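*Asks:* This is a predicted model, with the sequence first.
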Amino acid sequence: MDQLALIIGLLLATVAAVGLGDRLRLPYPVLMLLLAVALTFIPGFPDLEIEPELILPIFLPPLLFATAQRSSWAVFRVRWRTLIMLAVALVVITTATVAGAAWLMIPGIGIPAAIALGAMVAPPDPVAVESVASRVHMPRRLTAVLQSEGLFNDAAAIVIFQAAVAAAVGGTKVEADVVLKFVVGAALAVVVGVAMGWVIALAYRLVNSMVARSAITLVVPFAAYILAEEVHASGVIAVVVTALEMQRHSRPQDAAERVTRNAFWDVVELLVTGLAFGLVGLEIRHVIRDEGTAIFGMIGVALVVCVLVFAVRFLWLAVLALGARKRRNLLQPTSLKEVVILTWCGMRGLATLALALALPVTLADGSPFPGRDYLLVIACAVLLATLVMPGLTLPWLMRVLKATGDGSEERDAARLLAKRAQGAAVAALKDHDLMKDLPPEKVELVKARMKRLQAELLDGSLRNESLPEKRQRGRELAIAVQTIALDAARQEVVAARSEPDMDPEVADRVLRQLDLRTMIMPE
């Protein structure tokens, strides 16, 4: 009962943290982490007991799925270089740098355990980054870079971590085939994700209940993750591909379903995020409590690792910025200001905690895992340094650097897309037989002011009908014409969402307005 009460309490605390974050303009995941750390100082406060190997399968699939739904295949086709350089190369470089430092500073740790530490602290958390970035009006281009990085970097880190831990437990070296394992695992994960996307499309055809179809999207991420892990593929990549495939199969006519599903996932993402970062806070306090005074002897090494994590990210992004200037690549940082912002947004989160807790206690021969206490303390220090400090100071940093976006680019893109949608609607009406029933002046009104289409048509215009019949006929024509127009507009926006130069979030914003207008139409 204590466990259930604690979970309910953390969920309620999440709602309170969201409200407080809105008032203070601070990210609620950071507030949840700090709140959870503070709560554990209360005497008799219960522990939330979750098996370490279950943390990633419970929390990661829904959070990755929710984030990936806001992207598209076209985005990754355009950003593949940035994706490789940040989600794979930067993870490898950070892992190697931290591993080298840990091997030199921690007595008897061994190279495999040092590599495991590097993999634990290498991947930034996409959920924390997005929550923080949305509060400070970060330019959409930089947010997109962080999202692209965060969706896949866990996959590389997990593969390296698993190989390093296996080598440490077995007393062997980390095999060079880790690269081949990653490539094969990624390929299998893509297959699993595509298959799950097909399952969702099939379920949508067979299940009529809108609520049930939304519930399917909650089950599928877990299924994709577990199935991928069972066939030794990347569960992270499988979940992301599943979300992308679901969006690819999205149909323009599913307006009510999209509105319902989006509202459902907004709630799921908020509560799971709050619960996950509450767990992070609880576990940090546990580590501090378990180590006691011995933790003071580990602070020096932990600080060095924290500095290295920031420094490696800054230097690597600076190299990418120099290359982006020469190639005029706007999908990477292009100035020192952007390098500083993206470095400060390299926030570690759930994956770092889960991997740290997944460290085995003993080796195959029964001896203690080398430096396990050190690794846990360092992982928690990196979590606090990269999540709490940037989360609380990013608004100040954005103001100092004068980098806060005004949203003009997104508004301009939305206007252009809305204009395209209106053009598609007018074109569909022009070619439809229903337009022949309308007088010329009504046709012009339809083209010029789609938002008042129904009210304008309710005036009635057929000469050979009584007044009530005219109104009824006008009403029926209004509904029919508006249906045709909205169908064509949605089709245009759904198609535009898959274009390489289209921001999926802008398209989703316009599509949501069309969906809402469709739902309020009279029957």
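*Replies:* Great, that's in hand.
*Asks:* can we go C-alpha only for contacts and neighbour counts from here?
*Replies:* Noted.
*Asks:* quick one: the helices in the stretch 1-150 of the chain?
*Replies:* With DSSP state H, counting those that start in this stretch as the criterion, the stretch 1-150 of the chain has helices at 2-24, 28-39, 52-68, 73-78, 80-83, 90-105, 111-121, 126-135, 140-170.
*Asks:* Please identify the most buried of the ones you listed.
*Replies:* helix 111-121 (a mean of 29; mean count of other C-alpha atoms under 10 Å).
*Asks:* between that one and helix 140-170, how many degrees?
*Replies:* 150 degrees (axes from the mean of the first three to the mean of the last three C-alpha atoms, to 10 degrees).
*Asks:* List the contacts of helix 111-121.
*Replies:* Helix 111-121 has contacts (C-alpha atoms under 8 Å, 6 or more residues apart in numbering) with 91-92, 94-100, 102-103, 157-158, 160-162, 164-165, 167-168, 173-174, 309, 348, 351-353, 355-356, 370-371, 375, 379, 382.
*Asks:* Same question for stretch 145-162.
*Replies:* Residues from elsewhere that reach stretch 145-162 (C-alpha under 8 Å, 6+ apart): 64, 67-68, 76, 79, 82-83, 86-88, 91-92, 115-117, 119-120, 122-126, 129-130, 178, 181-182, 234-237, 240, 331-332, 342, 345, 351, 355.
*Asks:* Take this one as well and set it beside the first:
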Amino acid sequence: MDLLVLVIVLMLGAIVLVGVGEKLRLPWPALMVVMATLVGLVPAWREVSIDPHLILPLFLPPLLYATAQRTSWSLLRGRWRAVVGLALVLTTITIAAVAGTALAVVPGMTVAAAIAIGAAVAPPDPVAVEAIAGPVGIPRRLTTTLQSEGLFNDAVAIVVFTAAIGATQTGRPFGVDVLGEFALGLVLAVVIGLAAATAGGWLSDHVADVAGRNAITLVLPFAVYILAEELHASGVVAVVVAAVQTASRRGGDDVEDRLTGRAFWDVVELLVTGVAFGLIGVELYQVVAEAGPELGRMVGHAAIVCAVVVGVRALWLLLLLALHRRARDPWVAPRTWQESLILTWGGMRGLATLALALAIPTVGADGPLESRPEILVIAAAVVLVTLVLPALTLPTLVRVLGVQGAHEAEQRAERELIARASRAAVAHLRAQSRSGELPEEAAARIEQALGQLDDAVAGELPHEYSDRIKEFRKRRKVATALQADAFRVARDEVVRARNEAGVDPEVADRVLRELDLRSRR
């Protein structure tokens, strides 16, 4: 019962802090961590905890799915440098650097345990990027780089972590056979994700109720994650693949599904994110409480590990900056030292880091794992330094560095997509007019209505739009049919553009949402 009460309190806290964060212009998830840490002071909740082995299966699938469905295959292909350079190479380097540091500074640390803590603190959290970095004014080019990294680095870290924990339990040395396990699990995860998306799409096509179709999208990430983990594949990659494939198969006519699904997932993401970040805060308090009188010494070691984590990331991004200066792809990041600094500070650790650290067993093959309390303190310190501190300082840093000025390019891309959709719809109307199916005057007036879409996306939606449509035609039924036909063509054009290279899926989704809203009216 205490756990249930705690979860409800965290949900209510998330709802309240969304408004508080807007007032204070601070990311609400960071405030959630601070608030939940204070919740740990309540005596009744000090002993309340959740099985660390359940944290990832409960919270990671829906949050990964919500983040991944905002991307596309073309964007991931364009971000292959981020996936390889950051999610794979940087994660591996960070694991090695942290493991070496832990072995050097923590007394009694075994090689397997050092690799385990390295794997726990190495991967930045895509959920944190979506919840914190996005709203503070970071350009989409940088945000999508962080998201592309975050969607796949957990897969690398979890495979290494699992192998390291297996070594601590069996006493076997940690070997390079983890590479084969990772490659096999990656391939199997892709197959599972594609198959699940296909099965989910088939099931949605045969469910008439829109609430039922939305329920399928909620069940799908959990089912995919559990199935992949049971088959020793990467549950993270399987969920990401399923989400991207599901988003890419949506057609222009799925208006109701998109509108209700967006509202449904906004609520789910808000509550799950709030509880997830709240549990981070609660666990941070408990970790500090369990450290006891040794906390001071442990914090000193943790500070060294934090410096290594941030330093390795900074050096790697400076190296990527030197390599990217000659790249012609306009979406490649970083391109300046300011962008390197933002990407370094945006490498926020969160739910996965703490969940993995808590999952480290108390007993190994050779007896009690005496370094476990210090491992937890290190993980908690990394979360505080890379999540809470950046969340509170990123808005100021973005403003001081002047990075937010790149939003002009995103607005231009949005307007270009609006113009493309309008041209497609107008061309269709003109073709109908020439064939005699539509009077020239009606086509001209509907073309004028489509031209107002740019203002609507900017937040200036004319409420009298329906009345104007009625004036265009004497018969409402005919006018509605013409309007639906025009917006159908426009939606199809935006859906087609969403899967093209160089088009930001989030920009396409904003335009598509406005078209959906106007279509429903």
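*Replies:* Noted; the coordinates are in hand. These numbers come from a predicted model, not from an experiment.
*Asks:* which residue of structure 2 sits farthest from its center?
*Replies:* The centre of structure 2 is farthest from one residue, residue 436, which by C-alpha atoms, centre = their mean lies 49.1 Å away.
*Asks:* Surely that one is in a helix?
*Replies:* No: counting by DSSP: H, G, I helix; E, B strand; the rest coil, residue 436 of structure 2 is not part of a helix but coil.
*Asks:* Distance check, it against residue 443 of structure 2.
*Replies:* As judged by C-alpha to C-alpha, to the nearest Å, residue 436 of structure 2 and residue 443 of structure 2 stand 11 Å apart.
*Asks:* ok, now residue 103 of structure 2?
*Replies:* Distance from residue 103 of structure 2 to residue 443 of structure 2, by C-alpha to C-alpha: 73 Å.
*Asks:* now residue 359 of structure 2
*Replies:* 64 Å.
*Asks:* Looking at these two, which is more packed in?
*Replies:* Ranked by neighbour count (other C-alpha atoms under 10 Å), residue 359 of structure 2 and residue 443 place residue 443 first, with 22 against 19.
*Asks:* which residues in the stretch 301-450 of structure 2 form helices?
*Replies:* All helices of the stretch 301-450 of structure 2, identified by DSSP H, counting those that start in this stretch, fall at 337-345, 351-358, 372-383, 389-401, 407-434, 440-451.
*Asks:* List of residues touching the third one?
*Replies:* This means helix 372-383 of structure 2. Contacts for helix 372-383 of structure 2 (C-alpha under 8 Å, 6+ apart): 106, 117, 120-121, 284, 287-288, 290-291, 295, 298-299, 301-303, 305-306, 309, 348-350, 353-354, 357-358, 360-362.
*Asks:* one more time with 7 Å
*Replies:* 117, 121, 284, 287-288, 291, 298, 302, 306, 349-350, 353-354, 357-358, 362 (C-alpha atoms under 7 Å, 6 or more residues apart in numbering).
*Asks:* which ones are touching residue 170 of structure 2?
*Replies:* By C-alpha under 7 Å, 6+ apart, the contact set of residue 170 of structure 2 is residue 365.
*Asks:* do that again at 8 Å, thanks
*Replies:* Taking C-alpha under 8 Å, 6+ apart, one finds 364-365 in contact with residue 170 of structure 2.
*Asks:* And for residue 18 of structure 1?
*Replies:* The contact partners of residue 18 of structure 1, by C-alpha under 8 Å, 6+ apart, come to 27-28.
*Asks:* Tell me how far residue 175 of structure 1 lies from residue 232 of structure 1.
*Replies:* Residue 175 of structure 1 is 17 Å from residue 232 of structure 1, by C-alpha to C-alpha.
*Asks:* do the same with residue 62 of structure 1
*Replies:* For residue 62 of structure 1, the distance to residue 232 of structure 1 - C-alpha to C-alpha - is 20 Å.
*Asks:* and if you look at residue 142 of structure 1?
*Replies:* 33 Å.
*Asks:* And for residue 258 of structure 1?
*Replies:* 33 Å.
*Asks:* Can you give me the first-to-last residue distance of stretch 246-262 of structure 2?
*Replies:* Distance across stretch 246-262 of structure 2, first residue to last, is 14 Å (C-alpha to C-alpha).
*Asks:* Pull the distance from stretch 9-17 of structure 2 to the chain's centre.
*Replies:* Averaging C-alpha positions (C-alpha atoms, centre = their mean, to the nearest Å) puts stretch 9-17 of structure 2 20 Å from its chain's average.
*Asks:* any chance of the helices of the stretch 301-450 of structure 2 in TSV, with distance to residue 22 of structure 2 too?
*Replies:* Shown next, in TSV, are those (distance: least, C-alpha to C-alpha, whole Å):
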stretch	distance to residue 22 of structure 2
helix 337-345	22
helix 351-358	23
helix 372-383	23
helix 389-401	13
helix 407-434	20
helix 440-451	32
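*Asks:* of all those, which lies closest to residue 224 of structure 2?
*Replies:* Across the helices of the stretch 301-450 of structure 2, residue 224 of structure 2 has its closest neighbour in helix 351-358 (17.9 Å, C-alpha to C-alpha).
*Asks:* pull the longest helix from structure 2.
*Replies:* Of all segments of type helix in structure 2, defined using DSSP state H, the longest is helix 255-291.
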